[in-house]
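Engineer: The following comprises the amino acid sequence and a computationally predicted model.
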Amino acid sequence: MRLPPALLVLLAGAVSALGFAPLQWWPLTLLAFALWLHCVHAAPSLKSALWRSWLFGVGHFTIGNNWIQHAFDFQDRMPPVLGYFAVVGLALYLAIYPMLAGGLAWRLGRKGEHPDAAFALVAGAAWILAEWLRAVVFTGYAWNPIGVIWLPVPGIAHLAAWIGTYALSGLTVLAAGALLLAAHRRWALPAGVAVAGVALAVSWPLLHTPDPTAPAGAPRVRVVQPNIGQDQVADPAYPATVFNRLLALSGRPGPAPRLVVWPEGTLHYFVEDGYPRYWYDADPALVRAEIASALGPRDAALVGGTAMMFDARGQATSGGNSVFAILPGGQLVGRYDKAHLVPYGEYLPMRTLLQPLGLSRLVMGDIDFAPGPGPQSITLPGFGPVGMQICYEIIFSGRIVDRAHRPRVLFNPSNDAWFGAWGPPQHLAQARMRAIEEGLPILRSTPTGISAIIDADGRLLATIPLGKAGAIELPLPPARAPTLFARAGNWIAAIVGLLLALVGVAIQRRTR
């Protein structure tokens, strides 16, 4: 029995999402994309190609983003069942971007009865454009670019250090197109793609320079995971419970300086002075002193908490999802405010319209967070500049580093306790891609997992799994020299996309 094309592409889209973590069945993603390309090429009209590509996107994003529903399980203002509608509703919007890619591939790359190399090349270029647009339009939602599926294949994944993840996604579509051409017994492109892929996978371990061994006395990093989830936030004892556990897991000073890092938003006491007195549950100086008590004379701590902003009358106007840098004497020496906030999560867009309808943001409280200025580095004595990216800020390729003050390491505190079993490993995978792109190690600290120390090649040096309390401590991994992508950013993706499109057009003209 032959399935209708609409149902076929919807199922193909769903299967294509299985290449992401936690399953990482990446060959299925390639096959599913090859099937999508087949259905697009076979579409009798542009309208049909757009419709089929949109359905493919609906299946792809519904399965890939299924973890979003879990965030609604911790709401008292909105029913958990609303989470299922949120997942599908988001997919209905995000599917516009595969629709754009499919439409461009059909209009600009389709020629003749059978797909050819020109069609595959144009499809790859169109996907780069569509994926980049998805990352920037309406503040952007860059979750799970398909280039991430290559993490289990190091040589291919490390192309991201040269061209970035979006361009790698375009080459992934090109590889799917090569599979489609192989099914039609057109062997030139499939042979070229196969040779290039094998060469990358084989040569990378031989050509890659391993990281140097950390010298004795080198700075160390300690990543803390308290394993206290969102289901316990309503407990009146929660602030003290999580604070005491964080302190206990922070360990004791050693001979080498340590950078101790805590997860996003787990510090429920204010650490800044100068707020109206009625905002404080504890003296901020005493809170800082308690944190400093876990530090040695050359240590430093980066802790995730909340900052408050007030108007001239002392009225709270907004909050900051923040990281605070604290030294052994209890000094507060820096603050980073999350810049890329989650709409409907950390602020409610169009609040005057949506709040009367019963909608609220997922993070508790009635005051919206305000965005910070963007990527910044905080210089800590003994550790140098440390870059900050809170939670899903880390997923935005090419937009995570202060270029004027390149950090030595990136700190990515997050709260993945909202996101079930699929969200945390997907988030970790994308952080690993940022490490590869930028040539920087990344520290991930989360309340319930997955916390990790990631080296500048994207390798996991140590992790704390989901649902386990603990801490991991290692010498601070070295940074690499800035990669090509770190220097040029997503201009590289634009160049790769343009080259794919030009070669595709040139092939078309030659065959005419």
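Structural biologist: Right, received. Where do you want to start? Numbering: from 1, shown residues only.

Engineer: only C-alpha atoms for contact and neighbour calcs from this point on.
Structural biologist: Fine.

Engineer: so residue 299 sits right up against residue 254, yeah?
Structural biologist: No - the criterion here is CA atoms under 8 Å, and residue 299 misses it with residue 254 at 9.3 Å.

Engineer: Presented hereafter is structure B, for comparison with structure A:
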Amino acid sequence: MSPTALADRVILAWGWPRRLIALLAGASGALALPPLDLWPLIVVPMTVAVWLIDGAVGTGWAPRLRAALAVGWWWGFGFFLAGLWWLGAAFLVEADKFAWAMPLGVVVLPAFLAVFPALAFGCARLLWPNGAGRILVLAVMLALSEWLRGHVLTGFPWNVYGMMLAGQGYIAQFASVVGLYGLTIVAIAIGAAPATLGSAESGAGRWRAPILALAVLGGLIGYGFWRVPTQPSPTVAGVKLRLMQPNLPQDAKFNPRNGEAILNHYLALSDRATSPTTLGVQDVTHLIWPESAFPFLLGRTPAALSQIAALLPPTTTLITGAARAGEALPGESRPPIFNSIQVVNDEGVIVSSYDKVHLVPFGEYLPAFLERLIRGVGLSEFVSVPGGFASGGRRSPLAIRGLPPAAALICYEVVFPGQAMPQGPRPGFMLNLTNDGWFGQTSGPYQHLAQARLRAIEEGLPLIRAANTGVSAVVDAYGRIIASLPLGTEGVLDASLPRSVAATPYAQYGDALFAVLVVGFLALSRVRRS
């Protein structure tokens, strides 16, 4: 079938066939995301999106708008349904409590998120020009809708469309200049460019946009080759890291009855020799355990701190996830509990902490405006903390003996572009402790790692990532994985700390350069109503 005939079928489709085309086209975009990373398939959802908007017709602006909003919702619903299906695994960890609510995560959340591309389709239709300019309009509106999705209601920038190109290390280097949202607007334009092959233009005109898109793609690859050195990244002298990945089942991890057994498992695994010439924890300067490591409050369990002190040599520091109790305010019945990173010295003393600032709605706390309704139907947050976690006050560098200042990031805090850096001087690396055990052997942990890698590229900082079930990894400032442990395995990972590079343009200017792209794309589109 020729591109023109294919475009006509999409444009002229109506009713349920049109909705099905939108649903399947959006869903195909998930194939370009981790773990498959079939990035050339970005052409399918973006090209079909152009033709779907072309087909949003009517006798006035209102019918056109309604048609575009509807088809945009179905397109977005397909994308989020296929890309976020793995969220259902979290509802099965405590199936007796949460299994009945699985549709809320697997269907209702994608249905809500689909509102953002629906708005993008609608706004694009109002400004829809003839010719190749409509590709730039679509890129602007979808990218702006993704920026909104990353900020509205605390934000959920998971699987932003630019992540379809982020799996390719050289293409992803452009994020060091414009960030994820800048990469997104370019990715959409590249993916949508073949839509002109199905247009009514004749001769060379229909090839102009695809050829330009290939040239831009080649430029991105060339920039990546220029930016990334061929030699390994230099490392920080005197630093020997050991990341411990316990691979504990999520249902066992938060059971207080398992506290002693879990700690003993951590201690034994951390001291494991990895070769005939290694001496376990005696060889390392910093031992790193994942998020929410214990089903008890470490700071209020002296016996656990004593056992840790007995393990650590005088030159070794432990960095671990742990729940931390704050001070109860007057009139409060219980102290606030924080999801924290704590630093423990060789004497078993907690010398510094970071409290998670950006909590997961419904996972770690219930939004205040919905809490009464949610608890009324028998639901609670997933974590086994009465009332949920409290939010930390501010993001500040974490001080760790023998290391540069760290940008501490717990779990999905690392997926927010432009928000990963603490206040104050630029840190020397990013430290991401997470527990993806909620999601089992699914796409979720791979998507999480890919987004964390992109933060390293954006900021020009190495990333140290310790995960309960994986994927634990050491990533350099160019997003290259230096060492890693596979998903679903138990083990320890020994590695050096890569050095940071000079602050990237994105680290200096943030999303300002994305805004420049938005204005430039709109200017180039020669926007006019059709």
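Structural biologist: Noted; the coordinates are in hand. The model shown is predicted, which means the values in this text are computed figures rather than measured ones.

Engineer: how far away is the equivalent of residue 152 of structure 2 over in structure 1 from residue 129 of structure 1?
Structural biologist: Using TM-score structural alignment, the partner of residue 152 of structure 2 in structure 1 is residue 137. Separation of residue 137 of structure 1 from residue 129 of structure 1 (CA to CA, to the nearest Å) stands at 12 Å.

Engineer: Looking at these two, which has the bigger crowd around it?
Structural biologist: residue 129 (21 against 10; other CA atoms under 10 Å).

Engineer: and the more buried one, what is it in contact with?
Structural biologist: Going by CA atoms under 8 Å, 6 or more residues apart in numbering, residue 129 of structure 1 touches 101, 494, 497.

Engineer: was I right about residue 394 of structure 1 contacting residue 428?
Structural biologist: No - between residue 394 of structure 1 and residue 428 no contact is recorded; they are 9.4 Å apart, counting by CA under 8 Å.

Engineer: Compare those two and say which is more crowded by neighbours.
Structural biologist: Under the neighbour definition other CA under 10 Å, residue 394 of structure 1 and residue 428 were set side by side, and residue 394 has more, 30 against 23.

Engineer: Trace the more buried one over to structure 2, please.
Structural biologist: Per TM-score structural alignment, residue 394 of structure 1 is aligned with residue 414.

Engineer: Structure 2: strands as residue ranges?
Structural biologist: Applying DSSP state E to structure 2 gives strands spanning 241-245, 286-288, 317-325, 337-344, 350-355, 406-410, 429-434, 463-467, 472-475, 481-485, 491-495.

Engineer: out of the ones you listed, nearest to residue 224 of structure 2?
Structural biologist: Between residue 224 of structure 2 and those, the tightest spacing by CA to CA is seen for strand 481-485, at 15.7 Å.

Engineer: Any chance of a markdown table for the strands of structure 2, columns distance to residue 306 of structure 2 and mean neighbour count?
Structural biologist: Below are the strands of structure 2 laid out as a markdown table (distance: least, CA to CA, whole Å; neighbours: other CA atoms under 10 Å):
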| stretch | distance to residue 306 of structure 2 | mean neighbour count |
| --- | --- | --- |
| strand 241-245 | 19 | 26 |
| strand 286-288 | 16 | 24 |
| strand 317-325 | 13 | 24 |
| strand 337-344 | 11 | 25 |
| strand 350-355 | 11 | 19 |
| strand 406-410 | 25 | 26 |
| strand 429-434 | 23 | 27 |
| strand 463-467 | 23 | 29 |
| strand 472-475 | 27 | 26 |
| strand 481-485 | 29 | 17 |
| strand 491-495 | 22 | 21 |
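
Engineer: Generate CSV for these, with distance to residue 37 of structure 2 as supplementary columns.
Structural biologist: Shown next, in CSV, are these (distance: least, CA to CA, whole Å):
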stretch, distance to residue 37 of structure 2
strand 241-245, 25
strand 286-288, 29
strand 317-325, 30
strand 337-344, 32
strand 350-355, 33
strand 406-410, 25
strand 429-434, 22
strand 463-467, 21
strand 472-475, 18
strand 481-485, 16
strand 491-495, 25
